[in-house]
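> got a predicted structure here, sequence first:
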Amino acid sequence: MADTNGDKSDEKCAVKVYCRFRPLNSSEEERRDAFLPSFQSSSSVSFAGKTYTFDHLFDPEVEQSAVYESVASKLVDDVIKGQNGTVFAYGQTASGKTYTMEGSDVFQSSKSGIIPRVAHGLFQKIYEQPEHLEFIIKISYVEIYLDKIRDLLDPSRVNLPVQENRVGTSFVKGASERFVASPEEVLQIIEEGKSNRQVAVTNMNEHSSRSHSLFCVQVKQTSTFGGTTLNGKLYLVDLAGSEKVAKTGAEGQTLEEAKQINLSLSSLGNVICALADGKKSHIPYRDSKMTRILKDSLGGNCRTSIIICCSPAEYNKEETRSTLMFGVRAKTIENSVQTNIELTAEQWRVKYEKQTKKLEKLQKLIDSGSEIEERPDPEGANDNISVNEIDLHYEQITDLEKKIMILSEEKRLEEQAKMKALQEVQDVMRALEEVALSYDQKAEQASKTEQLQVQLEEAQLRSEKLSNELQTRRDDLDVFQEEVYSLASDIGNELMENSGEDETKDKRLLQEVFTHLRLQFLQQRSRINEYENFDQFR
């Protein structure tokens, strides 16, 4: 575990180089090519009259599991502890790079390569950690094709840029990241990415990779007891193979791909040479996107393992010799490894105060011009301070002040973001309240409208009923009028026939009849008027 105060110490470590020879393939056996390598020991091989020594040598009989245990198993431990690691395979096309990194079947353990074995190994080691440690694991998977970065998990994301964070670490901006919780999820991601990778048929390889693939595993470790957070990152890189156009038969698009592949591998070789030389102040990382991404892996904060994959056939003698020389140069590179500790604000404050006190003591020493006897600090530090140590402490104080300023700015921006988010939430709540009020009003209005609609329908039904009754009354009145006219006519005729009788009696009878008729007529007219008045004002 890392120091809880966040003090970092660089650990120098050389890049480890492993050499793997594949068996002769069917084409080489048909040509009856000679098997050139002679394996001297577990780390030395004699090839074309020269002996090459590496950290470990794998002959064609070595199993995939043995390669993983030697090359990557220790790196998985380091990544869990918050350090960076890289494994990449280098060699000519058809030399076994993809088989070494991915295998022929990621789901079949005997045939799976380093990447699927890392997935299983990582979770197995996490399961063995104390329960108070919690882990978050993220996966990204990109390819560099024609020096353009494409997301293999989201092919719509193309031509992604390489950028650096505030501590100078390179990363691919915009690459999608998947959170995973089991080895099976990682294997599914591997298969998904493989299906999107650029491949082509050449004379050297039926499934030649036309791009460099970078599989990145990020592990974040936190403790439920509090304290520091550790961030580890592991790059697993399958480089496209260097090619001789005359051998591969590349034409058209495949020829352009071969040129770009060789150009980017040449940039990688130039970085290796500059680092191996040790005298050059400028390292050409920016010559290609691949070398920019692998900047930490080569000469930076990372534990790096390189597997050089070689053909044993005489037909590929020159390419194999070149690959072996690449490995020899890479062995001389030295990295400086640090644990990636994410300090809390309180830990930064304690660290700052501690360094400030040291600086004050150093300043007193400078001002007095004489040695000051001091008690050893609680950590047992040596108080015999040299000028170089003074300069170093000044640099540390400056670095801490910069980091505190950065953290303060980040905190200020975070507070601004929180206030903005709070304001947005309040605006949304007000809008929701207005919507709710408007909705209630509209709901009430809709209810009233519905009630009025029902009343209107009922009134229309009554109106139709009354209209029908009115029409019936009108029809009855017409009939009654006809009866009255007929009766009046009959009475008139009868009066004329009986004109000689008693006139007084006739007049009385006539008055009674007309009075009766008038009452009946007025009664019918009154009823009709009632219906007409209601029909006008309904």
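Right, received. Where do you want to start?
> could you use CA atoms for every contact and neighbour count after this?
Noted.
> show me which residues of stretch 193-212 are buried.
193-194, 196-199, 202, 204, 208-212 (16 or more other CA atoms under 10 Å).
> let me fix that: stretch 180-188
Pro183, Val186, Leu187.
> how about the strands in the stretch 151-300 of the chain?
Applying DSSP state E, counting those that start in this stretch to the stretch 151-300 of the chain gives strands spanning 162-164, 170-172, 178-180, 199-200, 208-209, 212-223, 229-238.
> looking at those, spot the one closest to Asp55.
strand 229-238 (18.8 Å; CA to CA).
> in the helix or strand that Arg321 is a member of, which residues are buried?
Per DSSP states H and E: Arg321 is located in helix 317-330. Residues Lys317, Glu319, Thr320, Arg321, Thr323, Leu324, Phe326, Gly327, Val328, Arg329, Ala330 are the ones in helix 317-330 that count as buried (16+ other CA under 10 Å).
> span of stretch 54-68 from start to end?
Distance across stretch 54-68, first residue to last, is 16 Å (CA to CA, to the nearest Å).
> put this beside the first:
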Amino acid sequence: MVKQTIQIYGRIKPTKKNTTVYSVDNEEQTGAFLEFLVPRDLADGFVNNKRECYKFRFLKVFDQAVEQEEVFENIAKPVADSVLAGYNGTIFAYGQTGSGKTFTITGGAEHYSDRGIIPRTLSYLYERFSQDSSMVYTTHISYLEIYNEMGYDLLDSRHEASRLEDLPKVLIMEDPDQNIHLRNLSLQQSANEEEALNLLFLGDTNRMIAETPMNQASTRSHCIFTMHLCRREPGSATLRRSKLHLVDLAGSDRVSKTGLSGQLLTEAKYINLSLHYLEQVIIALSEKNRSHIPYRNSMLTSVLRDSLGGNCMTTMIATMAVDRRNLDESISTCRFAQRVALIKNEAILNEELDPALLIARLKREIQSLKEELAMLTGEQRDGQLTVEEIQRLEELVKAFLDDPDPDVMLSLGPDMRKIQFCFSLLKMMIMDKQRGGNPNADGKASPTAAEREDSQQSAAEVTKLKEMMTHRDNEISILVKMLKKEKKRAQDAVAQIANTVNGQRTASQDASGLSTMPLLREGSPDSISTGHRGRAIKHMKRVKALSR
């Protein structure tokens, strides 16, 4: 928070005739002094107690020969720097009609050196934007005109084709926090200085200007040129929003002196009334014991609520015409400036979190927590990565390495296959970089996605063949066991038959004779074993066929 009073400066309008009714002293350490000398009028008589000397203090007084560049360097540049830092700023010009307010704020059209505070401030800000590459700046511009206590948008495209009465009015809306919002006032984005200057020229073209006895091109309305600035560091959710009001107030007219009538008289009444309400607000703010500030009396004071006693760093320029006929109005302007200098503002750094970036960050955090939970619960995947998944992971790793943001994350999900693959890919990249390039130390290129796919397919085929061989080995072992069982069964049958034959041979050796020999030859163990051997040979042939 920065607490400071409203900064006041004085500027003297150049005159064609030399005059000795004022003097300027800028050498004082506490500020500059402007002194007016008003000689007594003998027509009032010899006894005349009228004051002759008026002395006012300013931060600095710009005399008639001062150029626009010096005015900008002393007044607008410090306010622009504070706006870049994130504080609100306001510069407004106050003075009599024809005292040089519009020339100071907007500038003249004859020479390039006559540019005012607004175009010079725009040039300075966009130059600073281009120099500071570590920040992202976004600017929007609005241009409000207050004419006869009615607000109009000077950047409305219908301004030239429609009557002023047919244009939509800018309405003041107030939220529960007493913040002012302007309805029907457009915000135009400007990416560079040229677009911003075009918006300024468009608004000046639509502004109400008339010829009066005091000024050939008198502005008949209050105009507020506002630049909304948003500053953010890339990747950060914190941003700073600030606004800069550049206000050109309409000049006060003394009707008895100017002799206005008709529409000009109506305009003068509204101008003087709004300036009167502005002075009431200034007086109320300068008094410490006042609890109520009449901001709502006029639209001008409602819009400038923050600038007057609020969250803003405000600067006022008091413009004065030092002709003898305008001395009273110049002294009145200086008195108003002295009251303004008593007002103290409390400027706060406008820093906040970007809702969009904050939501995106929270979504990433939720996704990360979900992935961590999935890994802790043991939800894993099996199988090999597909070619599409590998290419996608390579793209993610490349984008992760190319992103300059140190807070960027490589989100792979709760899949250890992808995590391990990315680790191996990063390891290969680091090894290639250490070896001085992409080729490996032996001259071979690092494996591509196609080569990795071929190796994966070969590994799958080898695995499949191993499974087939294991299956065949199991079949062969089963057949061998079957053969052993058949062989054992055949041997048991031969032994049983041999025992039976031997018993019969002992009991009836003589009775059998030679007639039993053929039978014994047919049922002999040699013939039985020969039959079983044939079946075993058939089983072996089947095993060989299956193994092929």
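Okay, I see it. These figures come from a predicted structure and were not determined experimentally.
> now what about the TM-score between them?
The TM-score (TM-score structural alignment, normalised by the length of structure 1) is 0.60; 332 aligned residues with a CA RMSD of 1.9 Å.
> circling back: save the buried residues of helix 317-330 of structure 1 as JSON lines, and put in distance to Leu517 of structure 1 too.
Converted to JSON lines, the buried residues of helix 317-330 of structure 1 look like this (distance: CA to CA, whole Å):
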{"residue": "Lys317", "distance to Leu517 of structure 1": "138"}
{"residue": "Glu319", "distance to Leu517 of structure 1": "134"}
{"residue": "Thr320", "distance to Leu517 of structure 1": "135"}
{"residue": "Arg321", "distance to Leu517 of structure 1": "138"}
{"residue": "Thr323", "distance to Leu517 of structure 1": "133"}
{"residue": "Leu324", "distance to Leu517 of structure 1": "136"}
{"residue": "Phe326", "distance to Leu517 of structure 1": "134"}
{"residue": "Gly327", "distance to Leu517 of structure 1": "134"}
{"residue": "Val328", "distance to Leu517 of structure 1": "138"}
{"residue": "Arg329", "distance to Leu517 of structure 1": "136"}
{"residue": "Ala330", "distance to Leu517 of structure 1": "133"}
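> quick one: which of those is nearest Phe47 of structure 1?
Nearest to Phe47 of structure 1 out of these is Arg321 (CA to CA; 7.6 Å).
> now for the equivalent of that closest one over in structure 2: which residues touch it?
Aligned by TM-score structural alignment, Arg321 of structure 1 pairs with Ile331 of structure 2. Under the criterion of CA atoms under 8 Å, 6 or more residues apart in numbering, the neighbours of Ile331 of structure 2 are Phe36, Tyr54.
> tell me which residue lies nearest the centroid of structure 2.
In structure 2, the residue lying closest to the centroid (CA atoms, centre = their mean) is Arg232, at 5.8 Å.
> how about that residue, nearest residue that isn't a chain neighbour?
Leu239 (4.6 Å; CA to CA, 6 or more residues apart in numbering).
> any idea what that neighbour aligns with in structure 1?
By TM-score structural alignment, Leu239 of structure 2 lines up with Thr229.
> test my guess that that match contacts Phe135.
No - using CA atoms under 8 Å as the test, Thr229 of structure 1 is too far from Phe135 to be in contact (10.0 Å).
> any residues in contact with both of those two?
Common neighbours of Thr229 of structure 1 and Phe135 (CA under 8 Å, 6+ apart) are Lys220, Gln221, Thr222.
> hang on, the earlier thing: Thr229 and Phe135 of structure 1 - which one has more neighbours?
Thr229 (19 against 16; other CA atoms under 10 Å).
> from Thr320 of structure 1, how far off is the more buried one?
Applying CA to CA, the value for Thr229 of structure 1 to Thr320 of structure 1 is 44 Å.
> and what of Val337 of structure 1?
In this view, Val337 of structure 1 and Thr320 of structure 1 are 31 Å apart by CA to CA.
> same check on Lys247 of structure 1?
14 Å.
> equivalent analysis for Ile139 of structure 1, please.
As judged by CA to CA, Ile139 of structure 1 and Thr320 of structure 1 stand 33 Å apart.
> ok, now Glu434 of structure 1?
Between Glu434 of structure 1 and Thr320 of structure 1 the computed distance is 75 Å (CA to CA).
> just say which of the strands of the stretch 151-300 of structure 1 is most tucked in.
Of all the strands of the stretch 151-300 of structure 1, strand 229-238 has the most neighbours on average by mean count of other CA atoms under 10 Å, namely a mean of 24.
> what about the strands in the stretch 51-200 of structure 2?
Secondary structure of the stretch 51-200 of structure 2, counting by DSSP E, counting those that start in this stretch: strands at 53-58, 61-62, 89-95, 136-147, 150-153, 171-174, 180-183, 188-189.
> residues in contact with stretch 262-273 of structure 2: which ones?
By CA under 8 Å, 6+ apart, stretch 262-273 of structure 2 touches Tyr147, Asn148, Glu149, Thr212, Arg220, Ser221, Ala250, Gly251, Ser252, Asp253, Val255.
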